[in-house]
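A.B. asks: Here you go, sequence then predicted model.
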Amino acid sequence: MSRFKDRVAVVTGAGSGIGEQTAKKLALDGAAVVLVGRTKEKLDRVAADILEGGEAEVFVFQADVKEESQVAGLASFVKETFGDLHILVNNAGTSGNAAIMDLDADEWDRIQETNVKSVFLVSKALGKIMMEGPEGARAIVNVASLSGHKAGAQIPHYSSSKAAVIHFTRSLALEFAEKGIRVNSVSPGFAETPMTSEGLKNKRFEEAVKRNTALGRVGQPEEIASVICFAASEEASYMTGSDLLVDGGWLIR
């Protein structure tokens, strides 16, 4: 099956975790994929893994997507290399823990810039390429979080940033609908990624996560990536402005 044959896709935060698995699935399903991230060594490793898995077109672009000038460089690369863009996955993000009284402005800004500002900058710059392209299936998928739905103690900066991504997605969906560009978000629950690996080393913490998840286990990045690819595909052709919660049943527990 080649759901994404002749499609060009950009995935931010593609060097590990959910971004890595999403990029792999898109590439192995026929898309030409641009891997975007801050660490070239990680991107090169992912690219090598994709190329080892079969025929695929994969490109590496090193950038910090919370920096407007670097996002402009990414947009120029996509325009010059492909002339068009069909799929954008805004996955780059970071986390942090701090009680509100211990949270300083610099840490607040770090989370907001990485998790929200980057989505705005990339969506604006690459969305312009999408809007200027010929008619056809186009989709943006923003990676939010269960924490955007359910607030948590000691993560006020993270929770608020992911709630912002969900609402930004809805606003963007309204603006881009007339151009035929669908915009949705995916909200993962607790998945086993480099961002969560430190916490999972604590067995009591891991058991607490499982206990609070209806399915009784930690999610895998591949499971989140599958839903992202669904939202990017024509199987979701009548869906825009939606948030897909992939949390193993945490919210209903």
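C.D. replies: Yep, that arrived. Keep in mind it's a predicted model, so treat the numbers as computed, not measured.
A.B. asks: going forward, measure contacts and count neighbours with C-alpha atoms only.
C.D. replies: OK.
A.B. asks: Break down the stretch 1-150 of the chain into its strands, ranges please.
C.D. replies: All strands of the stretch 1-150 of the chain, identified by DSSP state E, counting those that start in this stretch, fall at 8-12, 32-37, 57-62, 87-90, 138-143.
A.B. asks: what about versus this one:
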Amino acid sequence: MANPLDFSGKTVLIVGGTSGIGNGIAHGFREQGAEVHVTGTRASANDYSPEDGSVLEGLTFHSLDVADRAALDAFAWPERLDVVVLCQGIARYNRDEFNREGWDAVMAVNLDSLLDCSNAVRPKLAESGGSLIIISSIGGYRGLIGNPAYGASKAAAISMVRSLSLAFAAEGIRVNGIAPGYVHTKINDAFLGNEKFRDATIANTPRGRLGLPQDMAGAALFLASPLADYVVGQTISVDGGLSVGN
């Protein structure tokens, strides 16, 4: 029996794949034989450092600011796409998301660009009978006292998975999502750096640890593989069980 997780000959694009969860997912597909492309907002791959959680060896880098619609319109997407993972995301702190400028900035990346990117890759995924995976957050299921835009955008992303799965299914495109829990990445340092918060989070997580980017890679590989051929419109929480009791 052929290995259903062998992605040799497949082309995968991770939008927001230069660091953190996106980078972990990118290397998960690379290790399974895929040709992997990643996008990031900096000018070149040389502007990223492994110390920041950015390991770009073996990946093809493209500079793209997904909040810039003109840049999206001009972007040269890979000629073939079998799997697209939308992992772009930002958050603002110090109550900045309560201000309209902060709200708009978060929404432009975390929500608006999801639709723009989905529409852009739709024809190529239809050609390949491919898979679209949207990364949201368990924050989309709960209130976030300091991040109303982040929470709202992730809740909308979860809803978008359901809507796009219905809209794209007739073209042979499967749309699903992943809602990560608390994952040890640079973007989460703002609150996981707080020892009291970190310890409480781990104590409330049945798995007994924080998540890692490679934990999200496992879920992405499954959703993009033939093993998930009958899985459509679902967002899988990958959070070590944190949401089960909260």
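C.D. replies: That came in fine, so what should we check first? All values derive from a computational prediction rather than experimental measurement.
A.B. asks: quick one on the thing from earlier: quick one: closest of the strands of the stretch 1-150 of the first structure to residue 233 of the first structure.
C.D. replies: Evaluated with C-alpha to C-alpha, the strands of the stretch 1-150 of the first structure place strand 138-143 nearest to residue 233 of the first structure, the distance being 7.7 Å.
A.B. asks: same for that closest one, what does it pack against?
C.D. replies: strand 87-90, helix 118-132, helix 156-176, strand 181-188, helix 221-232 (3 or more C-alpha pairs under 8 Å, 6 or more residues apart in numbering; DSSP states H and E).
A.B. asks: Just put those in TSV and tack on distance to residue 195 of the first structure and mean neighbour count.
C.D. replies: Conversion of these to TSV gives the following (distance: least, C-alpha to C-alpha, whole Å; neighbours: other C-alpha atoms under 10 Å):
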stretch	distance to residue 195 of the first structure	mean neighbour count
strand 87-90	16	28
helix 118-132	18	20
helix 156-176	13	20
strand 181-188	13	26
helix 221-232	11	21
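A.B. asks: Indicate which one of the ones you listed is closest to residue 64 of the first structure.
C.D. replies: Across these (criterion: C-alpha to C-alpha), the nearest stretch is helix 118-132, sitting at 8.6 Å.
A.B. asks: what helices or strands is the closest one leaning on?
C.D. replies: Counting by 3+ C-alpha pairs under 8 Å, 6+ apart, helix 118-132 of the first structure packs on helix 68-81, strand 87-90, strand 138-143.
A.B. asks: Compare these and give me the one nearest residue 188 of the first structure.
C.D. replies: Nearest of these to residue 188 of the first structure, taken as C-alpha to C-alpha: strand 138-143 at 7.7 Å.
A.B. asks: What separation is there between residue 6 of the second structure and residue 229 of the second structure?
C.D. replies: Distance check for residue 6 of the second structure against residue 229 of the second structure: by C-alpha to C-alpha, to the nearest Å, it reads 15 Å.
A.B. asks: More neighbours: these two, which one.
C.D. replies: residue 6 (15 against 12; other C-alpha atoms under 10 Å).
A.B. asks: Aligned to residue 88 of the first structure, what sits in the second structure?
C.D. replies: For residue 88 of the first structure, the aligned position in the second structure is residue 84, judged by TM-score structural alignment.
A.B. asks: Looks like its match contacts residue 10 (just checking).
C.D. replies: No - at 11.0 Å, residue 84 of the second structure does not count as touching residue 10 under the criterion of C-alpha atoms under 8 Å.
A.B. asks: of the helices and strands packed on strand 138-143 of the first structure, which approaches residue 143 of the first structure most closely?
C.D. replies: strand 181-188 (5.1 Å).
A.B. asks: Average offset of the helix or strand just after the closest one relative to the second structure?
C.D. replies: Note on strand 181-188 of the first structure: by DSSP states H and E, the next helix or strand toward the C-terminus is helix 197-200. Its aligned residues in the second structure lie a mean 2.7 Å from helix 197-200 of the first structure after superposition (mean C-alpha distance after the TM-score superposition for the first structure).
A.B. asks: which residues in the second structure does helix 197-200 of the first structure align to?
C.D. replies: Under TM-score structural alignment, the match for helix 197-200 of the first structure is residues 189-192.
A.B. asks: Equivalent analysis for stretch 20-35 of the first structure, please.
C.D. replies: By TM-score structural alignment, stretch 20-35 of the first structure lines up with residues 23-38 in the second structure.
A.B. asks: List the buried residues for the matching stretch?
C.D. replies: Across stretch 23-38 of the second structure, burial judged by 16 or more other C-alpha atoms under 10 Å covers 23-30, 33-38.
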